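**Q** Pasting the sequence and the predicted coordinates here, then a few questions.
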Amino acid sequence: MNQQQLDHHLQKTLSRGRVAVTRPAGCPDIGLHLFDPAVLEGPLSHEEAQAVVGEPAYWSFCWASGQVLAQWILSNPHQVAGKRVLDFGSGSGVVAIAAAIAGAAEAIACDIDPAALDAAAANARLNGVSVTLCADWRQRSATVDLITAADVLYDPDNRPLLQAFRAAAPEVLLADSRLRDLGDDHYQRLAVIEGRTWPDLNEFEEFNQVRIYRVAGEMATAKK
């Protein structure tokens, strides 16, 4: 997967879209193919706006929580070293890439969007690491040691994922900027770190406060 093919994916949403290699401010050690805002020489047309809303290319942005979790992993490599890590809703792949750089035995980028998986693979190559691609959470490996997830709780219907993550692996690392209270006491808050989506979407300030959580899952508890 090369940059032209990623441009093709993006142009399904925005006809004049293209990606460019950039380093997000929140995790500058990782380069990514992301949306190039230089193409927006003027406001979006009605048709373009409808396309962006109807089928957003989430993978072409590095969201605040993804940056913060990726940088946290790079700063705390012992949390992933030697483990099989599955990154749920991987998008650009930034967290899976950080896990691979930090010494994970295997870093798995899991996303239902084929374009996101293409982006994760391209971004991994850009950073000199490899990630395993997973298109279906239900068909994941049964031997995952750690689940990571960032910015996946924006939809209230996704709340059951909190329990699903705990049941799926001995450990979970979660980053989120949308919910002040997860409503699940198993998740221990480790840090609150400021981050901004890259390229910057000028979101509300409250969405720039990213909370990192860790939990020892039900599988680990059951072994005690």
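**A** Perfect, thanks for sending it. Numbering: from 1, shown residues only.
**Q** from here on, contacts and neighbour counts on C-alpha atoms
**A** Noted.
**Q** So the residue most central in space within the chain, which state does it fall into?
**A** Nearest to the mean C-alpha position of the chain, counting by Cα atoms, centre = their mean, stands residue 90 at 4.0 Å. Here residue 90 is recorded as coil under DSSP: H, G, I helix; E, B strand; the rest coil.
**Q** Next one: it from residue 59, what distance?
**A** 8 Å (Cα to Cα, to the nearest Å).
**Q** Next: residue 33.
**A** Distance from residue 33 to residue 59, by Cα to Cα: 9 Å.
**Q** Pasting the second one now:
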Amino acid sequence: MISDIDAFIRANTAQARTPLLPEFLLHLATEVTPLWEATEETLRRTGLPPPYWAFAWVGGQAVARHILDTPGSVAGKRVFDFASGSGIVALAAARAGAARVVAAEIDAIAVAAIRLNAAANGCVIEADGRDLIGDALEDIDIVCAGDVCYEKPMSDRVMPWLRRLAGAGKTVLLGDPGRAYRPQDGLEEVARHQVPTSVEIEDRALREAVVWRVLPG
């Protein structure tokens, strides 16, 4: 049990920028921080979930870059960033002029990291720790999801929900670098980015990520 989550995040990460998104300063695991070398077994022994929030994943970076490059697509809109991780997509939406930005994460440490990253970048973001899969998100205009198709159970649970949201008239953006369980149909390409990454978390130093618009199911 962590008594001071903010202190834990600061002690185990470094503030850094990614090459694709130099606009933002994030609390990230790097080669010089303890989380970088922590194994899943070590994390399990300490009762901590894997620190997905401490990495700027490729799919999320692609969606964030797309939003910054096309600010008119979110300006004045209400944006929901699902499985927000570090909050990078939510930060991009806030910077691009969204009227409201909600970053959803069920990991309490991720919620704290999103709040810290928002403060570091002068962005206003609502961090929501509830499991909202299946929610109608009636007060949202745009739904973003980065890297949610890396495991079959997750993809099988999330994609039908995203299609329902698209069917309800929401713009649904999926960022994906070719994960194994991304659907092969019902998607429309919006943008494509070459994303520098680390071979420690991906299988190569540069990955191509596509921003897809999810079509109604």
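**A** Here it is on my side, so go on. For clarity, every value in this text was computed on a predicted model and none was experimentally measured.
**Q** Run a quick neighbour tally on the residue mapped onto residue 64 of the second structure from the first structure.
**A** Under the alignment defined by TM-score structural alignment, residue 64 of the second structure is paired with residue 70 of the first structure. Residue 70 of the first structure is flanked by 26 other residues according to other Cα atoms under 10 Å.
**Q** Residue 70 of the first structure and residue 81 of the first structure: what is the separation?
**A** 14 Å.
**Q** residues touching the residue of the second structure most remote from its centre, list them.
**A** When each C-alpha in the second structure is compared with the mean C-alpha position (Cα atoms, centre = their mean), residue 45 comes out farthest, at 26.0 Å. Shown here is residue 45 of the second structure, which makes no contacts under the criterion Cα atoms under 8 Å, 6 or more residues apart in numbering.
**Q** Could you pull out the helices in the second structure for me?
**A** Remark: helices assigned in the second structure by DSSP state H are 5-12, 34-37, 40-45, 58-69, 88-95, 108-120, 152-167.
**Q** Most tightly packed of the ones you listed?
**A** helix 88-95 (a mean of 29; mean count of other Cα atoms under 10 Å).
**Q** Nearest residue to residue 66 of the first structure in space, please, no chain neighbours.
**A** residue 150 (5.2 Å; Cα to Cα, 6 or more residues apart in numbering).
**Q** ok, the one you found touching residue 176?
**A** Yes. Between residue 150 of the first structure and residue 176 there is a contact under Cα atoms under 8 Å: 5.8 Å.
**Q** so what's in contact with residue 70 and residue 81 of the first structure at the same time?
**A** residue 99.
**Q** picking up where we left off before, and for residue 150 and residue 176 of the first structure, which residues touch both?
**A** residue 65.
**Q** Which residue in the second structure aligns with residue 30 of the first structure?
**A** In the second structure, residue 30 of the first structure lands on residue 24 (TM-score structural alignment).
**Q** what separates its match from residue 109 of the second structure, distance-wise?
**A** In this view, residue 24 of the second structure and residue 109 of the second structure are 19 Å apart by Cα to Cα.
**Q** Could you do residue 96 of the second structure as well?
**A** Applying Cα to Cα to residue 96 of the second structure and residue 109 of the second structure gives a distance of 26 Å.
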